[in-house]
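>>> just to be clear, the model below is a prediction. Sequence and coordinates:
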Amino acid sequence: MRPLIALLSGTIFGAGLTIGGMTDPARVRGFLDLLGDWDPTLAFVMGGALIVMAIAWRFVPGMARPIFEDDFHVPTRNDLTPKLIGGAALFGVGWGIAGLCPGPGFAALAIEPLGAAIFVAAMFGGMGLVRLTER
């Protein structure tokens, strides 16, 4: 049942990104172009996500356990490490250059396979490089 729920959740997430236009790198770059032809679309997508999560977090404390899982998996760490800050900075730079982040990158495979495949391959390459350097 868990794989089916994961597939359904991922499909809904990907469809939302596609409908919201977040699989179009030009739209994301337009949002990041504050001094040029600014496109506020991404702000509305983020705002919609914040509203959904705010509502969800109101229900979580009253639930004994999640519907499709045994326990809640809530992060316990709240410290900022140089590794976290550096990774966030690299993520932001890559997002600004490519106009894609992992979710929209995978969703874009269905719309623009070649460009998205290059992004996804580079993303996996970077993940592999990190694993090699951490050992």
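Everything's here; your move. Numbering: from 1, shown residues only.
>>> from here on, contacts and neighbour counts on C-alpha atoms
Will do.
>>> who's in contact with stretch 70-87?
With C-alpha atoms under 8 Å, 6 or more residues apart in numbering as the test, stretch 70-87 has contacts from 65, 66.
>>> from the middle of its chain, how far away would it be?
How far stretch 70-87 lies from its chain's middle: 16 Å, per C-alpha atoms, centre = their mean, to the nearest Å.
>>> so for that stretch, first residue to last residue, what's the gap.
End-to-end distance of stretch 70-87 (C-alpha to C-alpha, to the nearest Å): 31 Å.
>>> which of the residues in that stretch are buried?
By neighbour count with 16 or more other C-alpha atoms under 10 Å, stretch 70-87 contains no buried residues.
>>> once you drop chain neighbours, what's closest to the most centrally placed residue in the chain?
Centroid-nearest residue in the chain: residue 103, 4.6 Å away (criterion: C-alpha atoms, centre = their mean). Closest residue to residue 103 apart from its sequence neighbours, by C-alpha to C-alpha, 6 or more residues apart in numbering: residue 14 at 7.0 Å.
>>> what's the helix or strand for that neighbour?
Using DSSP states H and E, residue 14 falls within helix 2-19.
>>> list the buried residues for that helix?
Here helix 2-19 shows 14, 16, 17, 18 as buried, counting by 16+ other C-alpha under 10 Å.
>>> let's bring in a second one:
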Amino acid sequence: MRIVWGFLSGLVFGLGLVISGMANPAKVLNFLDLAGTWDPSLAFVMGGATLTAFVGYRLVWRRKAPVLEQSFDIPKTTAIDRPLLTGAALFGIGWGIGGFCPGPAWTALPLLAPGTLVFLPAMLAGLWLGARIKAGGHLQGKGATS
């Protein structure tokens, strides 16, 4: 049953991204272009998402546990450190250059637009590289010697 709810949640999220225009990198880039063809409509999408999350969290935190889990999976750390800031900066730079963040990039994949076909593999390579760096602190293979 958990897989069904996960699929339905992803479907609703993906449809929301497509309907809101987030799967269109031109719309995102126009929102970021304050001095040119600025399109403020994305601010309404973000405002709606913020309001929905605000209300949703207030309702969820009233429960002892999530519906499909034994307990909430809450991060242990609240530190604002270099990895967090670096990740946020890389995310923002990628969003600004490509016009995508990860969710909309996946929803735009069926359109086979050249920008999507470049962005998605680059994003996956960056995720792989980040995981390798985090796991070992370097890029050497497990069998490599210094």
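Good, I have the coordinates. Please read all numbers here as calculations on a predicted model, not as lab measurements.
>>> distance-wise, check the residue nearest to the centre of structure 1 relative to residue 134 of structure 1.
For residue 103 of structure 1, the distance to residue 134 of structure 1 equals 24 Å [C-alpha to C-alpha].
>>> same check, this time on residue 17 of structure 1
From residue 17 of structure 1 across to residue 134 of structure 1, the span is 32 Å (C-alpha to C-alpha).
>>> over which residues of structure 1 does stretch 117-130 of structure 2 lie when aligned?
Counting by TM-score structural alignment, stretch 117-130 of structure 2 falls onto residues 117-130 of structure 1.
>>> mean per-residue distance, the matching stretch versus structure 2.
Superposing on structure 2 and averaging over aligned pairs (mean C-alpha distance after the TM-score superposition for structure 1), stretch 117-130 of structure 1 comes out at 1.3 Å.
>>> and that stretch, how far out from the chain middle?
15 Å.
>>> how about that stretch: buried residues?
In terms of neighbour count (16+ other C-alpha under 10 Å), stretch 117-130 of structure 1 has its buried residues at 117, 119, 120, 123.
>>> select from those every entry located in strands.
The subset of the buried residues of stretch 117-130 of structure 1 located in strands under the criterion DSSP state E is empty.
>>> inside helices: which ones of those?
117, 119, 120, 123 (DSSP state H).
>>> could those residues go into CSV alongside distance to residue 75 of structure 1?
Shown next, in CSV, are those (distance: C-alpha to C-alpha, whole Å):
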residue, distance to residue 75 of structure 1
117, 31
119, 29
120, 27
123, 24
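>>> quickly name whichever of these is closest to residue 6 of structure 1.
Residue 6 of structure 1 lies nearest to residue 120 out of these, by C-alpha to C-alpha, at 19.8 Å.
>>> ok, that closest one - contacts?
Counting by C-alpha under 8 Å, 6+ apart, residue 120 of structure 1 touches 102, 105, 106.
>>> against residue 53 of structure 1, how distant is it?
Distance of residue 120 of structure 1 to residue 53 of structure 1, given as C-alpha to C-alpha: 27 Å.
>>> likewise for residue 128 of structure 1?
Relative to residue 53 of structure 1, residue 128 of structure 1 is positioned 31 Å away (criterion: C-alpha to C-alpha).
>>> same check, this time on residue 95 of structure 1
To residue 53 of structure 1, residue 95 of structure 1 is 23 Å away according to C-alpha to C-alpha.
>>> give me the more crowded residue out of these two.
Neighbour count, other C-alpha atoms under 10 Å: between residue 95 of structure 1 and residue 53, residue 95 has more, with 17 against 12.
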